[in-house]
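In: sequence isn't available, so here's the structure alone:
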């Protein structure tokens, strides 16, 4: 994998301070962006989600204009790859109490080259479960140990991904993707994220496109027993787009390829 190009707080740097609160406590947020031909894919959606997450943690986030300028220092015309924006509360003293006032730190990385996503996903369910914490539900904060452990599970079985439930047995997402489902009537559903999980930018794009098409996506609690109510499923994120899910556990989905094609068309229209 190529070495990432890095900027930290508006400077070409490769190291952060040892007392950074993102490093010490996970006190920050991040977003992963697809870069196509030198441009941020779904720029408005990505910046909106980053601003939302910064506000949720009461961190002063960077402006869109500043992000554009910084990304322009790293990304050349024609570049394709993956960018990551990390915003921490900055440096702080010993202990959990946040510094007041805080001086947020912004780390931007760009890695050339786009990973190739799988054509379909067959998902087993991870033993690692997501803890319920409504205060931070939907926020892509830096505390991602549950996903790290679930990715360790996936690696042990050579699985490209795993579905994840919360501690009450509700289906939430995969280790790195949001999930959407279609029922036999053609209605789309997605796991509700009021208790845990990440509200991804690609999920938001699909939900907006469905709304504009007159078929709003319904947010619901999906338990293991209700997975069989659906005939199609897709998993989505900003880097891989929408991928057909052939099964989750023992439940198979016959119409996932058609659902994935519809989702891909909607994403192409909102890039």
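Out: Nice, thanks for sending it over. Because the structure is a prediction, the values reported are computed rather than measured.
In: C-alpha only now, for contacts and for neighbours.
Out: Noted.
In: ranges for the strands of the stretch 51-200 of the chain?
Out: Remark: strands assigned in the stretch 51-200 of the chain by DSSP state E, counting those that start in this stretch are 81-88, 105-112, 120-123, 163-165, 170-174, 178-182, 188-191.
In: right, so of those strands, which gets closest to residue 142?
Out: Of all the strands of the stretch 51-200 of the chain, strand 81-88 sits nearest to residue 142, with 8.6 Å by Cα to Cα.
In: quick one: contacts for the spatially closest residue to residue 199 that is not a sequence neighbour?
Out: Residue nearest to residue 199 in three dimensions, not counting chain neighbours: residue 138, with 4.5 Å by Cα to Cα, 6 or more residues apart in numbering. When contacts are counted by Cα atoms under 8 Å, 6 or more residues apart in numbering, residue 138 touches 193-194, 196-200.
In: one more to weigh against that first structure:
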């Protein structure tokens, strides 16, 4: 089901900036027993993205109400909210765009995440690298062609997810998840000030680790850092946390970090 500016429909104007330029942002949240997990954090994410993209969206209470309304009565699912700059004239200038478009939709939660949690996942190194751009780093904007290409490459392998580097060769994330790795008591996750998405679950995991017995650090690291790791996990708002069992010739059986975070990431509002 889709709501576009509060009306149930599935058609967007061809001159909407999302269609023309991918000009907008989005967030995807998990529904548990009719409630949106991390609802306020997802709205803050959209607010930050709109500020960074100079999109003058102000109907935050209305958007929250629409997201909540579509989530009611669903035991487990996904709600997605998109904000575009709205309809405008030809060309890159946003001077004539005064009314942003809001889109809300719901869907079933991906069924394979439960199996991933039990079995762990395998990673394949992506040949596609993320461009470095601090103006867009961290936010979830609508320009997802890099992820589309990463996913296309992943589907040519037998792996479950992709290990993604940026154009300078630093480990950044997976195709649709953030990544953490543990070496002893130290937990590492990539810095995302130049590329990648600062996911809601990543932010939550960082807060939980900061008050734990683990020492957590955001780093610039090459892929060989994973070769030294005792454990690797990936996360996003829907998974929410999944262990990695293999990447290339590396195999991981340890689950210390996973067993610490997994119970903390369920049934949170």
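Out: That came through fine. If you're wondering where the values come from, they're calculated on a predicted model, not measured in any experiment.
In: and the residue most central in space within structure 1, what does it touch?
Out: With the centre of structure 1 defined as its mean C-alpha position, the nearest residue by Cα atoms, centre = their mean is residue 200, 4.4 Å away. When contacts are counted by Cα under 8 Å, 6+ apart, residue 200 of structure 1 is found next to 49, 138, 177-178, 237-238.
In: again, only using 10 Å
Out: 31-32, 45-46, 49, 138-140, 176-178, 236-238 (Cα atoms under 10 Å, 6 or more residues apart in numbering).
In: also residue 200 of structure 2?
Out: Listed by Cα under 10 Å, 6+ apart, the contact set of residue 200 of structure 2 reads 27-29, 38, 41-42, 44-45, 178, 235-238, 240.
In: of those residues, closest to residue 227 of structure 2?
Out: Using Cα to Cα, the contacts of residue 200 of structure 2 come closest to residue 227 of structure 2 at residue 178, 17.6 Å.
In: gap between the corresponding residue of structure 1 for the closest one and residue 233 of structure 1?
Out: In structure 1, the residue matched to residue 178 of structure 2 (TM-score structural alignment) is residue 178. Distance, residue 178 of structure 1 to residue 233 of structure 1, using Cα to Cα, to the nearest Å: 11 Å.
In: what touches both of these two?
Out: Joint contacts of residue 178 of structure 1 and residue 233 (Cα under 10 Å, 6+ apart) are 190, 242.
In: tabulate the contacts of residue 138 of structure 1 (a markdown table), appending distance to residue 92 of structure 1.
Out: Output for the contacts of residue 138 of structure 1, formatted as a markdown table (distance: Cα to Cα, whole Å):
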| residue | distance to residue 92 of structure 1 |
| --- | --- |
| 193 | 31 |
| 194 | 30 |
| 196 | 27 |
| 197 | 27 |
| 198 | 26 |
| 199 | 28 |
| 200 | 29 |
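In: just the buried members of those?
Out: 193-194, 196-200 (16 or more other Cα atoms under 10 Å).
In: any figure for the gap between the residue nearest to the centre of structure 1 and residue 45 of structure 1?
Out: Counting by Cα to Cα, the gap from residue 200 of structure 1 to residue 45 of structure 1 is 9 Å.
In: next: residue 259 of structure 1.
Out: Relative to residue 45 of structure 1, and taking Cα to Cα, residue 259 of structure 1 is found at 22 Å.
In: just residue 20 of structure 1 next, same as before
Out: Residue 20 of structure 1 is 27 Å from residue 45 of structure 1, by Cα to Cα.
In: swap in residue 125 of structure 1?
Out: In terms of Cα to Cα, residue 125 of structure 1 sits 29 Å off from residue 45 of structure 1.
In: re earlier: count of neighbours near the match of residue 178 of structure 2?
Out: Applying other Cα atoms under 10 Å, we find 23 residues neighbouring residue 178 of structure 1.
In: please list all residues in contact with it.
Out: Residue 178 of structure 1 touches 163, 172, 190-191, 197-203, 234-237, 242, counting by Cα under 10 Å, 6+ apart.
In: for stretch 132-147 of structure 1, buried residues please.
Out: Buried residues in stretch 132-147 of structure 1, defined by neighbour count with 16+ other Cα under 10 Å: 132, 136-142, 147.
In: any chance of those residues in TSV, plus distance to residue 69 of structure 1?
Out: Below are the buried residues of stretch 132-147 of structure 1 laid out as TSV (distance: Cα to Cα, whole Å):
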residue	distance to residue 69 of structure 1
132	37
136	29
137	30
138	27
139	25
140	23
141	24
142	24
147	31
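In: between the residues you listed, which is nearest residue 225 of structure 1?
Out: For these, the nearest to residue 225 of structure 1 is residue 132 (20.0 Å; Cα to Cα).
In: quick one: the helices in structure 1?
Out: Applying DSSP state H to structure 1 gives helices spanning 21-25, 43-56, 64-74, 145-156, 201-212, 256-269.
In: against structure 2, where does the shortest one fall?
Out: Translated: helix 21-25 of structure 1. Against structure 2, helix 21-25 of structure 1 falls on residues 17-21 (TM-score structural alignment).
In: chain center to the matching stretch, what's the gap?
Out: 21 Å (Cα atoms, centre = their mean, to the nearest Å).
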